[in-house]
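# mind folding the following:
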Amino acid sequence: MNAEIFELTFADRLLRGSHATTGERVRLTLEGETFTIGIGSEARPAAAAGSGGAGSGAILAPMPGVVAEVRVAPGDTVEAGQVVVVLESMKLFTSLSAGIGGVVTDIAYQQGDTVQAGKRVLLIEPSSRS
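Predicted coordinates for the structure are as follows:
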C-alpha cells in the first residue's frame, strides 16, 4: 500500500496528511491521527452493482469532488495500476487508478464535472487473455 501525501487548507490552517487505498478501505492520516474508512457495497451506485471492488473494471469516486483530469478516452487500452482520472476535493488531488487491465468502454464524467462519492466515473472492460 503506497501512501500519497497531501496538504489542504481548512479554516485558515495548513493541514498535512497522507492517504492510501487497499481494496475497499481508505486509510487517512491527518495531523497525526489515523482513520480507516470502509467503502462497502452501500456506496456503489445501482449501475455498477456487483462491480467496484478489487479486480473490477468500475472506477468509483472515493469522495465527492470535481474531475480535475481524465487521462484516457473510450477505446484506450489501460494497464492495472495506471492512473486514469484525477479527482479534486477540498484542494486535495486524488489519483484514481485502473484496478484491472483492459479497454476503457465508458467515461461518465469529464473534466470540470462534479461527482458524488460512490458514483462510477469510468468503466474498463477486462482484457481477454487466452
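# from here on, contacts and neighbour counts on C-alpha atoms
Will do.
# OK, contacts around the closest residue to residue 16 other than its chain neighbours?
Nearest non-adjacent residue to residue 16, counting by Cα to Cα, 6 or more residues apart in numbering: residue 7, 4.5 Å away. Contact analysis of residue 7 by Cα atoms under 8 Å, 6 or more residues apart in numbering lists 14, 15, 16, 17, 91, 92.
# pick the one among those closest to residue 30.
Distance to residue 30 across those (Cα to Cα) is lowest for residue 17, with 4.3 Å.
# which one is the closest one nearest to, not counting chain neighbours?
Per Cα to Cα, 6+ apart, closest to residue 17 is residue 30, 4.3 Å.
# swap in residue 97?
residue 83 (4.1 Å).
# report how many residues lie close to the one you found.
17 (other Cα atoms under 10 Å).
# also this sequence, please, to line up against the first:
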Amino acid sequence: MIFQPVTSSAVLDELMGKPYLIVFFPKVTVNRCLGFRHEIDDLCWHLVSENLPNYTALRQGWVTYLQTTRKVKVSHGVAFFKCGVLKMEMEGFDLAKFKETLKKFDPHNPNDPPEPAAKKKGCCECVVV
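Below is the predicted model of the structure:
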C-alpha cells in the first residue's frame, strides 16, 4: 500500500501523474488523523483487494490548494479520483454504510473543509460521501 504524505507541490504533482489515485483528507485535526484513518479502513482494503493501492491523505491546506489551483472537485472530505477510472472498482463496496460510519465519527467538526463554492470542471471526479 502507498500512504504518502503530501509535503510539497512536487509530491502532489507526482501523485496526480499516477493513472489512478484516491485521496482521503481528514475532517479532524492532524493529531486526530489516525482515528479518521481507522474509519476509512474498509474502503482502503476494498481498493487493495481490487489491486488499486495508490492512496494518500491530505491536510486541510492541500485540499484548499487542490480546489483553488487545480480546480479539483472535492466534497465532504473523503475522496476523489481521476475521471472515471475507479468507478468499476467501487462496485460491491457498501458506500451507504461507509457514509454512515463517517457521520458517526465526527459530523460537526469545526475543522471540516468548506463546501466548494461552485461546481467547476476539473481533472478529477468526486466520490460524494
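# and the TM-score between these chains?
TM-score for the superposed chains, counting by TM-score structural alignment, normalised by the length of structure 2: 0.27, backed by 60 aligned residues with a Cα RMSD of 4.7 Å.
# circling back to that earlier point, separate out the buried members of the contacts of residue 7 of structure 1.
Among the contacts of residue 7 of structure 1, the ones that count as buried by 16 or more other Cα atoms under 10 Å are residue 17.
# go through the contacts of residue 7 of structure 1 and flag which are in strands.
By the criterion of DSSP state E, membership of those in strands covers 14, 15, 16, 17, 92.
# return the member of those residues nearest to residue 35 of structure 1.
residue 17 (11.2 Å).
# do you know how far that closest one is from residue 58 of structure 1?
According to Cα to Cα, to the nearest Å, residue 17 of structure 1 stands 27 Å off from residue 58 of structure 1.
# residue 107 of structure 1 too?
Counting by Cα to Cα - residue 107 of structure 1 and residue 58 of structure 1 are separated by 10 Å.
# need the overlap of contacts for those two.
With Cα under 8 Å, 6+ apart, residue 107 of structure 1 and residue 58 have common neighbours 121, 122, 123.
# which of those residues sits closest to residue 77 of structure 1?
Set against residue 77 of structure 1, the nearest of those by Cα to Cα is residue 123 (11.7 Å).
# contacts only, for the closest one.
Per Cα under 8 Å, 6+ apart, neighbours of residue 123 of structure 1: 57, 58, 59, 104, 105, 106, 107.
# ok, so of these, who is nearest residue 35 of structure 1?
residue 59 (22.4 Å).
# does the closest one really touch residue 125, like I thought?
No: contact criterion Cα atoms under 8 Å: residue 59 of structure 1 and residue 125 do not qualify, at 11.3 Å.
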